[in-house]
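Asks: just coords:
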């Protein structure tokens, strides 16, 4: 049946005639389509309608326009944004000591005051309200740089600048609400939090049990129309210190005071935390980090209707508000934290693997170490490329829910791999907590990024392809609209037209994918020449494979695909790898096609392409009938995939590039400033000194090996003096090595408990 469906798609295309609609096909197809339509809850439908598409739709179509992709603009910062980073941000970085912050359980008072006074909570607020009006690119870059030093401070800064009262007010608040709150949020006199998650409702926001009843009650001496709200929220960042609470709840109107309906839907409101009845509960302890997180609750708390975001017009529109803002925030905050963690891992691991020596050579010379080191560098490069391009989409006024879900899931997972590898490479140094340890708290805090703003299991299995299949497909959304048309004749007419276009598209894509499988995509077009062109061609071929597999999955499974999470997740993985690889190619072009970046580019592209191939193979193995699995794989990849993953030679070349080319290291660690962290600064000093003394260190070590017996009772200074006496070293070399041993020992030292 599976292969027969492929043939039918091609046949329908061959016999498709633009002017002659095949109603004999479309009428039963419409009936099937209505039966097969996935059943969407109201919250799912609103989430689907709130976002939009961007480059993901082009990848999903099977015909990505690479020239258009490369011309979408380069990530850039304004002069005002760069000035803020060079001054206010650098001043903040010098104030942050994450070990001290976590030991005290809070940011120091002077840091809180600095954040408020300098506008760190006002990035997204327009200048007319006293805000910074920064781009998403600047917002992301600032949070990422803070994250290299202090996750506690980064989370504190990111929350008011992503999903929160300011974002909701800007898009949905009335002018009066904006005038009331935005200046206070901008100058820090009002500190916000937003409460969505409750005990019963986490991923299923539609299951919120927090509720409000429309009523009239005396407020400030007058009978006022409003809501009596009951809630109990948890995991709310900044709740313990917030002065204004953004709150999501369901509204009911049993007396029909404002509507003929009783259930009015999810609604958002702003409530001052000093309002009678508002309770700030116990504080949580998020993995030992010091950012404020806790609970809030209230029982029958009356609020006037003008505290609802959007006032009366905002009743029942809260979920649409949240998902439209959440997709933007998800594309800024979590990628920024991931970039900070990955770049810290790259910066520290590269330096440590040169400074740390075993068996008379630096760690990075060992091939096993090179595997982990190359992976850290490659993932950091990919994360930065995706962070920049996803933020750019938001700056282009897009709200691409699928792309931001891809960025959230994959970048946090890649950062988790990077920090794990960094911990392995540092060995014992990484597990001794204290001021000299620059990795432990980031490792400790990694599960937070994995969990928040949509847990990763949910994001991968339900959101990426679950939304992508409908939002990004060029025809499915139109077919769904036609199937829901009440007028039968109109429905058939609309569906007939879209169905024929869909079949034509599917047939063409199937033939192109089959041809590119035979030719390995060599005849596809590419916007550039040279050795990089093959990646564009391969991605076009793989995009066509995804389009065909998606059509087949939706045709065979229909609405059941929503429940086939493992299968849909693999299709989502295929789309994700295409997007991540696209961002890498664009970054390479935006950075000026530097030859020094080629080892990085080749490593990352082969990493993502091989991940696509594994997802494709896994999908076929778990979707196609047993007898057709091999045929299906051979049909689209008759000679296998385009790559087998990064080769050993490429891994070694990338590691050599990290140490021989400063630009390569800068690409994967430019956001990480080492000056303010005692342990990292000492490591960087040793890293910079090593090239100057490497040659004389080698001479000294060879001499030590030859005279091992007589040197056993001598300390290092005595051995250096003997080496000078025997003319192995001159006095200048001895002084250099004295400095090296002093600096390197400091860099490799760990904290000790008293």
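Replies: Thanks, I have the structure now. The shown structure was predicted, so the numbers you read here are calculated from the model rather than taken from an experiment.

Asks: Please make it C-alpha for all contacts and neighbour counts, starting now.
Replies: Fine.

Asks: distance of the residue nearest to residue 120 when sequence neighbours are not counted from residue 291?
Replies: Using C-alpha to C-alpha, 6 or more residues apart in numbering and skipping residues adjacent in sequence, the residue nearest residue 120 is residue 157, 6.3 Å away. Separation of residue 157 from residue 291 (C-alpha to C-alpha, to the nearest Å) stands at 10 Å.

Asks: could you pull out the strands for this structure?
Replies: 192-195, 211-219, 222-237, 244-252, 263-272, 279-283, 293-304, 357-358, 361-362 (DSSP state E).

Asks: Check which helices and strands the last one is in contact with.
Replies: The reference is to strand 361-362. If contacts are counted by 3 or more C-alpha pairs under 8 Å, 6 or more residues apart in numbering; DSSP states H and E, strand 361-362 sits against helix 318-355.

Asks: Below is structure B, check it against A:
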């Protein structure tokens, strides 16, 4: 039994950390202030091979494991949550559905550019009245003249309106099942499709350098071969993708918590008060000690879940591990941001220090990819509790 990543994973971590500290960290505050999506840096991440980590070589990737992706997300998120989220969503939510259920033609058409970071893809699931209740989608798609005609809207869609976005995969109601419940399917809608409109970007509390838009579809027509997987299995597909995405978001949360720990520790050693470093005071030292514990616990849960996925463990086991990792790591990240801000005192309220940005970025981690309440529901049901 081991609780350490392999030497290969740690060597990869060092490469990504060097890139993050040299190419991202010096610019993160500026990008955040200007709400700027740094296309050239995203493409540089692609040249480093980050977007193609879990993609087979035949489609332009490196054929790596999911654990490597989590390492990359953690290290990017340690200095900039927006770009960490860009990577997480691009691979887990953008590439994942096509890699898992795409036809050979779909994979060969879309995956090489996505794996190279030359293009990004969005994941259109959430709607105004369809968040945690994904089956309540109101977007519809009907077949007419060998095309799907899509009408509806989506919201909070990451990587959907960048200059290099190539497609969005959306769930849509394509009919009704015999029991009267909706038949939900997944359909690939390329960027630039007439009737597909990317609405103006949101004004967000955090993740300012990440691309997030509402989308509308008005008689948007795509060929029938743009159906992803089997008709009627859209919700099943997307919920499976969310299980994997929750592990990746847990890694992003660990990155934020580690960034907060690093900043608080450095500040506690260098900031003096009453003639000594503030870290000499138990009130500060104990907060940082607790922060170290929560970072390590979140990391262990996250990489345990990633290892379960890489080992091909049963879906129920991966779902449980993903829910526990995402729940603990995201809540630990929010606490870490609060603790680090407190350690910095008044300076923690100033945008010149990264803890202020982390504080704004942290809260969404408890919401995206399924709220903390949904994670607790998944865990409770796995324990056999008849909770609804």
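Replies: Done, it's in. This structure is a prediction, so every number in the text was calculated from the model and none was measured.

Asks: related to what we said a few turns ago, so which of the strands of the first structure is the most packed in?
Replies: Mean neighbour count (mean count of other C-alpha atoms under 10 Å) peaks for strand 192-195 among the strands of the first structure, with a mean of 26.

Asks: Which residue range of the second structure does that one align onto?
Replies: Taken onto the second structure by TM-score structural alignment, strand 192-195 of the first structure occupies residues 121-124 there.

Asks: Check whether residue 284 of the first structure really touches residue 291, as I assumed.
Replies: No: using C-alpha atoms under 8 Å, residue 284 of the first structure is not in contact with residue 291; the gap is 9.6 Å.

Asks: So for the two, which residue has more residues nearby?
Replies: For residue 284 of the first structure versus residue 291, neighbours defined as other C-alpha atoms under 10 Å are more numerous around residue 291 (24 against 18).

Asks: what's the counterpart of that one in the second structure?
Replies: Match for residue 291 of the first structure (TM-score structural alignment): residue 210.

Asks: so its match sits right up against residue 158, yeah?
Replies: Yes: under the criterion of C-alpha under 8 Å, residue 210 of the second structure makes contact with residue 158 at 7.4 Å.

Asks: any common contacting residues for the two?
Replies: residue 86 (C-alpha atoms under 8 Å, 6 or more residues apart in numbering).

Asks: Run through who's touching the match of strand 192-195 of the first structure.
Replies: 89-90, 93-95, 114, 154-155, 157-160, 165-171.

Asks: What segments of the stretch 101-250 of the first structure are helices?
Replies: 109-117, 136-149, 151-158, 165-172, 175-187 (DSSP state H, counting those that start in this stretch).

Asks: so the second one aligns onto which residues of the second structure?
Replies: Taken onto the second structure by TM-score structural alignment, helix 136-149 of the first structure occupies residues 66-79 there.

Asks: same check, this time on stretch 509-526 of the first structure
Replies: Against the second structure, stretch 509-526 of the first structure falls on no residues (TM-score structural alignment).

Asks: What of stretch 567-587 of the first structure?
Replies: Counting by TM-score structural alignment, stretch 567-587 of the first structure sits on no residues of the second structure.

Asks: re the thing from before, which one of the helices of the stretch 101-250 of the first structure is the most hemmed in?
Replies: Sorting those by mean neighbours (by mean count of other C-alpha under 10 Å), the first place falls to helix 136-149, with a mean of 27.

Asks: What does residue 341 of the second structure correspond to in the first structure?
Replies: So, by TM-score structural alignment, residue 341 of the second structure is matched to residue 423.

Asks: for residue 241 of the second structure, same thing?
Replies: Structural correspondence for residue 241 of the second structure with respect to the first structure (TM-score structural alignment): residue 325.

Asks: So what's the residue count around the closest residue in space to that match that isn't next to it in sequence?
Replies: With sequence-adjacent residues excluded and distances taken as C-alpha to C-alpha, 6+ apart, residue 325 of the first structure is closest to residue 163, at 6.1 Å. When neighbours are defined as other C-alpha under 10 Å, residue 163 of the first structure has 24 of them.

Asks: Need the counterpart of residue 163 of the first structure in the second structure.
Replies: So residue 163 of the first structure corresponds to residue 93, using TM-score structural alignment.

Asks: from memory its match sits against residue 245, does it?
Replies: Yes: assessed by C-alpha under 8 Å, residue 93 of the second structure is found in contact with residue 245 at 6.9 Å.
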